[in-house]
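Trainee: Would you be able to build a 3D model of this:
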Amino acid sequence: DFNFGERWIPTGVYSAYMSHLFNTQVSIVYSDSMDEYSAKCSMKTMAITDEYMVKGYYRHYDGMSLMKHALHNTCPDMMKSIGEDEHGNDIKVRDSEGIQLANAKIDEIRNGFSEWLEEQSDSFKERLTTMYNRKFNCFVRPKYDGSHQTFPGLDLKALGGKYGVKSVYPSQKDCVWMLLQNGGGICDHEVGTGKTLIMCMAAHEMKRLGMAHKPMIIGLKANVAEIAATYQTAYPNARILYASEKDFSTKNRVSFFNNIKNNDYDCVIMSHDQFGKIPQSPELQRQILQAELDTVEENLEVIRTQGKDVSRGMLKGLEKRKQNLEVKLQKIAYSIEQRTDDVVDFRMMGIDHLFV
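Mentor: Sure thing, here's the model as predicted:
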């Protein structure tokens, strides 16, 4: 079962379905950078202006509008007036009846897509299935066996005394081995299966094996102190820098950043909020914005070649985004030229691996 609006399906398939449904030629275009569909029809038929029309208090939604909502899996937020206030302005509330009707029409479009696909030829369905399998079913999830690891320096006795940890679970060993093999990864274990210890062991092993020079663990404000305590208990001889609230006060922050930069810690541990306060170098900001601007310009070039098949709204949106990026780049270029201080930014700290 393929859903209407899935991004991997060629827009030509959606165009063919909507042309059949609306009894007119419908052209659909997808902008990857904006994650947005736009559509046009050669003529407005009764299906568009009547059968799939939903009339609201302030505006009407014809079949083309509802089709776009169906593609994006959204619903129009319809409002209606229930009177006027003392200033003569409309008192607006959500139009529940209109929203329900719009939802019903949108569901009809989405469900009709599956029925239309079933009616297509076997060769068409086979091509679409092959396309899906090549994109999503072409990978075999590897299995990792970390049973051979010994974790030098790990103090199981201390972990047992404080947390009741008698040994490292096989699942923890396998997960650490996966992180080491891939240079990172996702540890999607359930709550209570020892993800905190996995992070600590993986960070320490990366440092010990020379895979990372200065790893950093970022935790939630509520449990970051527990992460630091677990690491220190597991590896009592490790050089750990834990960022307290005092360290990140305005007057101490610069000194703390220099501390990270100038010392060879086994691991630096801090909260998400604290991490967000570490400045990025203007050069890196410029690099990121320039890459985004290049992507926008590429999309603009592609969209312009599509001519009348593209909505003016999509084109204007990309042009506005380009202008905003250019302004940001100009500001960063100016800040680089005028820079006189020696602020320690993230790049200068030597952090080369993040655990979140």
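
Trainee: Please make it C-alpha for all contacts and neighbour counts, starting now.
Mentor: Will do.

Trainee: Going by neighbour count, which residues of stretch 134-151 are buried?
Mentor: Gly146 (16 or more other Cα atoms under 10 Å).

Trainee: Next: stretch 84-98.
Mentor: Applying a neighbour-count criterion of 16+ other Cα under 10 Å, one finds Gly98 buried in stretch 84-98.

Trainee: try stretch 188-202
Mentor: Buried residues in stretch 188-202, counted by 16+ other Cα under 10 Å: 195-202.

Trainee: Buried residues in the helix or strand hosting Ser123, which are they?
Mentor: Using DSSP states H and E, the element containing Ser123 is helix 122-136. If you call a residue buried by 16+ other Cα under 10 Å, then helix 122-136 has these buried ones: Leu128.

Trainee: Give me the neighbour count for the nearest residue to Ala238 once chain neighbours are set aside.
Mentor: Once flanking residues are discounted, Ala238 sits nearest to Asp266: 6.2 Å by Cα to Cα, 6 or more residues apart in numbering. Asp266 has 21 neighbours, counted by other Cα atoms under 10 Å.

Trainee: What secondary structure category should be reported for the residue of the chain most remote from its centre?
Mentor: Distance from the C-alpha centroid of the chain, by Cα atoms, centre = their mean, peaks at Glu86 (45.1 Å). Glu86 carries the three-state label coil when classified by DSSP: H, G, I helix; E, B strand; the rest coil.

Trainee: Could you also give me the structure for this second sequence? I'd like to compare it with the first:
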Amino acid sequence: AAGPEFGRNADQLRVVQPPDLLPGDIDANLGAPWIPGSDIEAFAAELFRVDPKSITIGHLKKDAVWSVDAGFSAEKSVAATSEFCTARANANWLLELALNMKTPVIYDTIRGDHGEERVANQEETLAAREKQKLIKERFRAWVFADPERTERLVRIYNDTYNNLRPRLFDGSHLEFDGMNQTISLRPHQKNAIWRAMSSGNTLLAHAVGAGKTFTMAATGVKLKQAGLINKPMYVVPNHMLEQFAREFMQLYPNARLLVASKEDMSRERRKHLTAKIASGNWDGIIVTHSSFERIGMSNEYQQQFLQNQIQQYSDLLVEAASSDSTRRHRNLIKN
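Mentor: Okay, the predicted model is just below:
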């Protein structure tokens, strides 16, 4: 929609729009997903002093996998076989590892009484990593050296990542029915609860002692009271089961809690526990990480999940077949 009646909205959006980041504020490293493969190809061609057509860069964005398909001239160029390589680490391989955020390890094969064994060669590995470090440094010096490329990449980065204004959540209006009246939640806890209620998922990246247990307990109760969920489940570290349950009851003395112990997850009692979870009107279900892992998913859900995964990769193959992807890049998808 457009028109003069929306002018006020547009003005307010301009006020809160984040300012563009400058090149010095952006980490542009090899393997950054926002840098186009064509720029990596241009860098590799300049680094190895070969024609850009002799190097093809593939990028499988879904799995964050990069591939380097180097032609004969790129494989055998002076720079690739001397300046940026070692006797046992080709420069194109080092570039591909850098794009995939990996470091090289050189192995020796040792034959002994019990067969062959691969052992890391520390000296060769260190030499290969030094060459890879040199490639990374060259890229950082190259990426923003050209004004046109700098302007284009900075625009891509800002449009892709610097386009959100974090929402501020104010939970001061919340009331907590059934909560222990001797306990008052702090403002940051109320804000976190309101954020969870508004957003659907929330990371409580609070420091130790900031009251995360109370925040989680109150969030679950408020979500249930608001009709947004039926029964909250809390999956806690194994050693915190009793502590979490105790603090929950301290905050909500009349809460109906189901605390699943290790014994409840035994083979004999597991079905009984899941039946209680499904049929009970619980204010909170508390289980440990290891117990939660034992609760299996239905066959129907697993089959649907696998079918969705297969369909996604089938779509990727179709997309790769219709583009200029290299055979090596298509093999990455198949594998």
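
Trainee: Given these two chains superposed, what TM-score do they reach?
Mentor: For these two chains in superposition, a TM-score of 0.85 is obtained (TM-score structural alignment, normalised by the length of structure 2); 303 aligned residues with a Cα RMSD of 1.9 Å.

Trainee: and the residue farthest from the centre of structure 1, what does it touch?
Mentor: Applying Cα atoms under 8 Å, 6 or more residues apart in numbering to Glu86 of structure 1 gives no contacts.

Trainee: now for Pro253 of structure 2: what does it line up with in structure 1?
Mentor: Using TM-score structural alignment as the criterion, Pro253 of structure 2 maps onto Pro236 of structure 1.

Trainee: how about the nearest residue to its match, chain neighbours excluded?
Mentor: Spatial nearest neighbour of Pro236 of structure 1, excluding adjacent residues (Cα to Cα, 6+ apart): Asp155 at 7.4 Å.

Trainee: Aligned to the one you found, what sits in structure 2?
Mentor: Matched to structure 2 by TM-score structural alignment, Asp155 of structure 1 sits across from Asn180.

Trainee: what's near enough to touch that match?
Mentor: Asn180 of structure 2 makes contact with 250-253, according to Cα under 8 Å, 6+ apart.

Trainee: go with 7 Å
Mentor: 251-253 (Cα atoms under 7 Å, 6 or more residues apart in numbering).

Trainee: Just put these in CSV and tack on distance to Phe139 of structure 2.
Mentor: Below are the contacts of Asn180 of structure 2 laid out as CSV (distance: Cα to Cα, whole Å):
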residue, distance to Phe139 of structure 2
Leu251, 55
Tyr252, 57
Pro253, 60
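
Trainee: Can you tell me which of those residues carry over to structure 1?
Mentor: Of the contacts of Asn180 of structure 2, the ones still in contact in structure 1 (both residues aligned by TM-score structural alignment, their matches' Cα atoms under 7 Å) are 251-252.

Trainee: Buried ones among the contacts of Asn180 of structure 2?
Mentor: Using 16+ other Cα under 10 Å, the buried members of the contacts of Asn180 of structure 2 are 251-252.

Trainee: Tell me which of the contacts of Asn180 of structure 2 fall in strands.
Mentor: Per DSSP state E, strands hold no members of the contacts of Asn180 of structure 2.

Trainee: Next step: the contacts of Asn180 of structure 2 restricted to helices.
Mentor: With DSSP state H as the criterion, helices contain Leu251 from among these.

Trainee: Validate this expectation: Leu284 of structure 1 resides in a helix.
Mentor: Yes: according to three-state DSSP, Leu284 of structure 1 belongs to a helix.

Trainee: Alignment lookup: it to structure 2.
Mentor: Using TM-score structural alignment, the partner of Leu284 of structure 1 in structure 2 is Tyr301.

Trainee: and what of His20 of structure 1?
Mentor: Match for His20 of structure 1 (TM-score structural alignment): Glu46.

Trainee: Who are the packing partners of the helix or strand that match falls within?
Mentor: If you go by DSSP H and E, Glu46 of structure 2 is part of helix 37-48. Packing contacts for helix 37-48 of structure 2, counted by 3 or more Cα pairs under 7 Å, 6 or more residues apart in numbering; DSSP states H and E, involve strand 55-60.

Trainee: again, only using 10 Å
Mentor: With contacts defined as 3 or more Cα pairs under 10 Å, 6 or more residues apart in numbering; DSSP states H and E, the packing partners of helix 37-48 of structure 2 are strand 55-60, strand 65-70, helix 72-75, helix 91-99, helix 122-143.
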